[in-house]
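K.L.:
below is the sequence, then the predicted model.
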Amino acid sequence: MLAMKTALISVYDKTGLEDLATFLHKQGVQLLSTGGTLKFLRDCGLPALSVADYTEQPEILDGRVKTLHPKIFGGILARRANPADMTTLADAKMAAIDYVIVTLYPFVETMKSASATESDIIEKIDIGGVSLLRAAAKNFRDVAVVAQQSDYEALKSLFDSSLDDNAKLSIRKHLAAKAIAHTSAYDAAITSWLGKDFEPYPDTFSVGFSKLQDLRYGENPHQSAAFYRDPLCSETCVANAKQLHGKELSYNNILDLDAALEIARSFPEIPTVVIVKHNNPCGVACSEDLVEAWNAARACDPTSAYGGITAVNRPVTAALAEKMAEIFLEAIIAPSFEPDALAILEKKKNLRLLDCGGAFTAPNNQKMVRSVIGGALVQDRDMGRLTRDDLKVVSKAQPTEEDLQGLLFAWKIAKFVKSNAIIYTNKNATIGIGAGQMSRIDSTKIAATKAQSPVRGAYMASDAFFPFRDNVDLAADIGIKAIISPGGSIRDEEVLAAADEHGIIMVFTGMRHFRH
């Protein structure tokens, strides 16, 4: 039986361990360990007792069973203030274990590895480590538990003689909460992997986000907030981007960056510039010349572009940076920034610059989670995409190839505009955007009002069907050439008759793109 304070240490990630273990040893703490951790500690010149020697039970099943033993879990779970528990320990010659320091096998990293086999992934499902953390967390009144290297300093603080018992209890309880959160996220990742081929919406839906950063505030200054990322997500996204310059990201910045980047990623075949304000695009344009794309995107709504968020799907050049630097922008996200471009933009000390990676990955059909009071809504990501072959021309007037190109461009933008959404475009740039109105006719009017260039001859997209012909009549009044919409209204015949009456091309997609 061990007579002194005891720390059980079993870590996969050895970062910072030598410093912590040396500190514990100097405090008179007995080190108890297994496998690779035991070897590491001894190689550091620290006296460490083998779990196998202490339990008199060697590791079995190729190391699958190391610490699952009554001497270990009894020592962790024994309540120090409970005489019966302490008598049990004494009679069985078990030591009380006071500190449990465990980092888990890298399940997520292994799962995301392209070369990992199913067997490789299974062997990285930690059993003993999770059990140790949960046991120690349960007995936080007597045991301190650490699940991450970032909490090593908190553990050291328990040896501060200036702290009273209540302060130390609070630290242990906080560490326990963090350990349970850590194992919960770990289990959520395993659940996701094991269940991916079965129920898309299981009875219990688990998520395991990890915190990237605390935010100054939420949507409004009186709301607190933090930014979390999904460790299972490896695709191009704001959560995986690297901030190169500027002020700390705000809650609203992150929402707008996400919206802008998703639009830019929708045009992998051509350089594209997107400007977003309040989660709606206020300008999108495609061109082989990025400066031309910027000019066209900004021209759609130059007033709203001021203070906007910009996404570019190609590296930012010095020429583009010069143009963007002419106005106030909150943030720019791109696959990379040329050195000269970075030098130009960094002159604006508050401008947030984000590098989202050199090559855009394909979107994954992950589940989208949205909270409501008392619950959450979970759905598939909107992966709906159309080609020319998917379109159904329903009007007497027939589109040219250029018309189809313009209609598909408008339809791509409609997917990212808050409903009810109406978009006017030419074949590669937005002209007017009507977003978020309760009636579709109002969005149709607003898109025309917002247009900074003539709408005559433009293309019109609607994210959902037209409930009445009034939208088509108004489109004819302002000179719209062709309209793309899902169709499906009980008044489709009336709407189509209006299109034929005005000589407007009408194309149905059979797909809706509501965005709430």
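P.N.:
Alright, I've got the coordinates.
K.L.:
from here on, just use CA atoms for contacts and neighbour counts.
P.N.:
Will do.
K.L.:
from residue 74, how far off is the residue of the chain most remote from its centre?
P.N.:
Computed with C-alpha atoms, centre = their mean, the residue of the chain farthest from its C-alpha average is residue 91, at 51.8 Å. Look at residue 91 and residue 74: by C-alpha to C-alpha, to the nearest Å, they are 12 Å apart.
K.L.:
where do the contact lists of the two overlap?
P.N.:
Counting by C-alpha atoms under 8 Å, 6 or more residues apart in numbering, residue 91 and residue 74 have no shared contacts at all.
K.L.:
got a list of contacts for stretch 362-375?
P.N.:
235-236, 376-383.
K.L.:
one more pass at 7 Å, please.
P.N.:
The set of residues that contact stretch 362-375 without belonging to it, under C-alpha atoms under 7 Å, 6 or more residues apart in numbering, is 235, 376-381, 383.
K.L.:
first to last residue in that stretch, what's the distance?
P.N.:
30 Å.
K.L.:
residues touching the spatially most central residue of the chain, list them.
P.N.:
Geometric centre of the chain, nearest residue: residue 229, 4.1 Å, by C-alpha atoms, centre = their mean. For residue 229, the residues meeting the contact criterion (C-alpha under 7 Å, 6+ apart) are 209-212, 239.
K.L.:
would you mind giving these as TSV with distance to residue 188, secondary structure and neighbour count added?
P.N.:
Rendered in TSV, the data for these read as follows (distance: C-alpha to C-alpha, whole Å; DSSP: H, G, I helix; E, B strand; the rest coil; neighbours: other C-alpha atoms under 10 Å):
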residue	distance to residue 188	secondary structure	neighbour count
209	9	coil	19
210	12	strand	14
211	15	strand	12
212	18	strand	13
239	19	helix	18
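K.L.:
residue 188: what secondary structure?
P.N.:
Under DSSP: H, G, I helix; E, B strand; the rest coil, the three-state class of residue 188 is helix.
K.L.:
ok, it - how many residues close by?
P.N.:
Neighbourhood size, residue 188 [other C-alpha atoms under 10 Å]: 17.
K.L.:
which ones are touching it?
P.N.:
Residue 188 sits next to 206-208 when contact means C-alpha under 7 Å, 6+ apart.
K.L.:
hmm, 10 Å instead?
P.N.:
Contact criterion C-alpha atoms under 10 Å, 6 or more residues apart in numbering gives 182, 194, 205-209 as the residues in contact with residue 188.
K.L.:
before we move on, what about residue 414?
P.N.:
The neighbours of residue 414, taking C-alpha under 10 Å, 6+ apart as the test, are 281, 408, 420-424, 433-435, 460-464, 484-485, 512-515.
K.L.:
one more structure, for comparison:
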Amino acid sequence: MRALLSVSDKTGIVELATVLHEAGIELISTGGTEAALQQAGLPVKNISEVTSFPEMLDGRVKTLHPLVHGGLLGRRDLDTHVAQMKDHHIEPIDYVVVNLYPFKETIAKENTTYEEAIENIDIGGPSMLRSAAKNHASVTVVVDPSDYTLVAEEVRGGGTSFETRQRLATKAFRHTAAYDALIADYLGRQIGETFPEQLTVTYEKVQDLRYGENPHQQAAFYKTPLYDGMTLAKATQLHGKELSYNNIQDTNAALEALSELTEPAAVVVKHMNPCGVAVGRTISQAFERAHAADPVSIFGGIVALNREVDLETADALRNIFLEIIIAPSFSEAALDRLKEKKNLRLLTLDMGQMTGMRLTAVAGGLLVQDGDDMTLDDASCQIVTDRRPTAAEWEDLKLAWRVVKHVKSNAIVVAKDETTIGIGAGQMNRVGAAKIAFEQAGERASGAALGSDAFFPMADTVEAAAAAGITAIIQPGGSIRDAESIEAANRHGITMVFTSVRHFKH
């Protein structure tokens, strides 16, 4: 029996090769892997001795040869295959241990040139893996060092089982598919492709989850390789229970909203919607305001903060039942205080922006779109009423606008004094969302600002806002009945800004 070993990641390869050698399996290898095995004192045959053909073209051609692929693909159970192999002096190869040129690691480096990326596209490796995986009835293919122990144990016991070879073959095809997906994505980005005719994506598992949205649903958490934006997949958990499916969804929503804010800010999320957002001079003040925005809904919520959590903030957080607190860091005293709550999940993450395309699964398909990265600075703001906003109203309008894009449509956000005081989310009509927000705000709505994710189809929302005491409104505009809303705003002394930018979130 023979084994072909050629790996870029040398982890555990000597130990596996030793087991193969002790089982009487001849070792064949290439380049750096051959040198590592020789240094360990193992007898190893260079691939050129098998093919009687030298490595050439800077190593681009070394295993692409009939004596290699014939040894991998030849079926041992077909007399015609066995006869042809014998006629052409092709010996079977029974084990293939290969991992590929480090393409992902190469393009992840800063200042990697296009030529360097191309030279790190492996051709021979994926070809061998696919050949071996196709013939897994007879050939054991190994791509992951974490599988070396299992393979070694079975080799010591007389050889790998069909079930093991089948599982490893499946893994090999996933491995080459993911590898090709990264290459296709990289090359597509070089030529500016956004929506290609075939979308090839790959993800890497972060962890299995106890269950999905409900206990009867299975789930797992995956990450995008090489994603350079802010992502929960990069967070470090310091304390508490394992994250659940819903925890991850809610925390991602909190981070999306928090990414809008550069001042010391706090975002509280329940069921994918912000229920309290505020900024302040300090992170303690920001959280105090966010808590006061909706002290009922925060129960069991997710809190995201964009400054280090100090002891004062920790004391305030500790008094509330929360699922997760995520922040750039925690002071030692704050961490000790919060760890007193056994199940409270504490996470750290470098804050930044969420970038790239957004993918949403639908039954039998996938929706892909740009992220909603439009800000108020990008909008064409127009004051359409007789009265202009005061300086204080402008600040409240900006906060309402930044938050409303992260609230499920139909969405209305009421803000005052750097804090959201009323949020209406996910309603079937806009005035219904506004009434929920006004009810939550209560008397605090007097003199507050309102933000809407889409235009008012009629003047009823303006009338309801005036009755609640709202004095400033920001909305996209664009309705055929805009004039009615403008007239109502002028009649009630409300200042209104059109942005020409819609922020639906479904």
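P.N.:
Perfect, thanks for sending it. Only a predicted model underlies this, so the values are computations on that prediction, with no experimental measurement involved.
K.L.:
TM-score for the pair, please.
P.N.:
The TM-score (TM-score structural alignment, normalised by the length of structure 2) is 0.97; 505 aligned residues with a C-alpha RMSD of 1.6 Å.
K.L.:
where do the strands of the stretch 51-200 of structure 2 begin and end?
P.N.:
95-99, 140-142 (DSSP state E, counting those that start in this stretch).
K.L.:
need these in a markdown table (columns: mean neighbour count and distance to residue 379 of structure 2).
P.N.:
Written out in a markdown table, the entries for these read as follows (neighbours: other C-alpha atoms under 10 Å; distance: least, C-alpha to C-alpha, whole Å):
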| stretch | mean neighbour count | distance to residue 379 of structure 2 |
| --- | --- | --- |
| strand 95-99 | 25 | 49 |
| strand 140-142 | 28 | 54 |
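K.L.:
and these: which comes nearest residue 383 of structure 2?
P.N.:
Nearest to residue 383 of structure 2 among the strands of the stretch 51-200 of structure 2 is strand 95-99 (60.8 Å), distances taken as C-alpha to C-alpha.
K.L.:
now that closest one: how far from the chain's centre is it?
P.N.:
In terms of C-alpha atoms, centre = their mean, to the nearest Å, the centre of strand 95-99 of structure 2 is set 30 Å apart from its chain centre.
K.L.:
where in structure 1 does that strand align, residue-wise?
P.N.:
With the alignment judged by TM-score structural alignment, the segment of structure 1 matched to strand 95-99 of structure 2 spans residues 99-103.
K.L.:
stretch 164-182 of structure 2 now?
P.N.:
Across structure 1, the stretch matching stretch 164-182 of structure 2 (TM-score structural alignment) is residues 171-189.
K.L.:
compared with structure 2, how much does that stretch deviate?
P.N.:
When structure 2 is superposed, stretch 171-189 of structure 1 averages 1.0 Å from its matched positions, counting by mean C-alpha distance after the TM-score superposition for structure 1.
K.L.:
show me where the stretch 401-506 of structure 2 has helices.
P.N.:
Counting by DSSP state H, counting those that start in this stretch, the stretch 401-506 of structure 2 forms helices over residues 430-441, 460-468, 482-491, given from the N-terminal end onward.
K.L.:
give me whichever of those is most buried.
P.N.:
Mean neighbours per residue, mean count of other C-alpha atoms under 10 Å, is largest over the helices of the stretch 401-506 of structure 2 for helix 430-441, with a mean of 22.
K.L.:
and it, what does it pack against?
P.N.:
Counting by 3 or more C-alpha pairs under 10 Å, 6 or more residues apart in numbering; DSSP states H and E, the packing neighbours recorded for helix 430-441 of structure 2 are strand 412-416, strand 419-424, strand 449-452, helix 460-468.
K.L.:
one more pass at 8 Å, please.
P.N.:
strand 412-416, strand 419-424, helix 460-468 (3 or more C-alpha pairs under 8 Å, 6 or more residues apart in numbering; DSSP states H and E).
K.L.:
so which of the ones you listed comes closest to residue 498 of structure 2?
P.N.:
Ranking these by their distance to residue 498 of structure 2 (criterion: C-alpha to C-alpha) puts helix 460-468 first, at 13.5 Å.
K.L.:
quick one: contacts of that closest one?
P.N.:
With C-alpha under 8 Å, 6+ apart as the contact definition, helix 460-468 of structure 2 has outside contacts at 430-431, 434-435, 438, 442-443, 445-446, 450, 485, 488-489, 492, 494.
K.L.:
what angle do it and helix 482-491 make?
P.N.:
Angle between the axes of helix 460-468 of structure 2 and helix 482-491 is 10 degrees (criterion: axes from the mean of the first three to the mean of the last three C-alpha atoms, to 10 degrees).
K.L.:
what range in structure 1 matches helix 460-468 of structure 2?
P.N.:
Using TM-score structural alignment, the residues of structure 1 aligned to helix 460-468 of structure 2 are 470-478.
K.L.:
what does stretch 54-66 of structure 2 give?
P.N.:
Mapped onto structure 1 using TM-score structural alignment, stretch 54-66 of structure 2 covers residues 58-70.
K.L.:
buried residues, the matching stretch. List them.
P.N.:
Judged by neighbour count using 16 or more other C-alpha atoms under 10 Å, the buried positions of stretch 58-70 of structure 1 are 59, 66-69.
K.L.:
how about stretch 252-270 of structure 2?
P.N.:
If you call a residue buried by 16+ other C-alpha under 10 Å, then stretch 252-270 of structure 2 has these buried ones: 252-261, 263-270.
K.L.:
show the end-to-end separation of that stretch, please.
P.N.:
In terms of C-alpha to C-alpha, the two terminal residues of stretch 252-270 of structure 2 are separated by 11 Å.
K.L.:
so what touches it?
P.N.:
So stretch 252-270 of structure 2 is contacted by 231-232, 250-251, 272-283, 286-287, 290-291, 297-298, 300-307, 351-354, 402-403, 406 (C-alpha under 8 Å, 6+ apart).
K.L.:
one more time with 6 Å, if that's ok
P.N.:
Stretch 252-270 of structure 2 has contacts (C-alpha atoms under 6 Å, 6 or more residues apart in numbering) with 272, 274-280, 282-283, 286-287, 301-306, 353, 406.
K.L.:
before we move on, the earlier item: output the helices of the stretch 401-506 of structure 2 as CSV; include the columns distance to residue 182 of structure 2.
P.N.:
Converted to CSV, the helices of the stretch 401-506 of structure 2 look like this (distance: least, C-alpha to C-alpha, whole Å):
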stretch, distance to residue 182 of structure 2
helix 430-441, 43
helix 460-468, 48
helix 482-491, 48
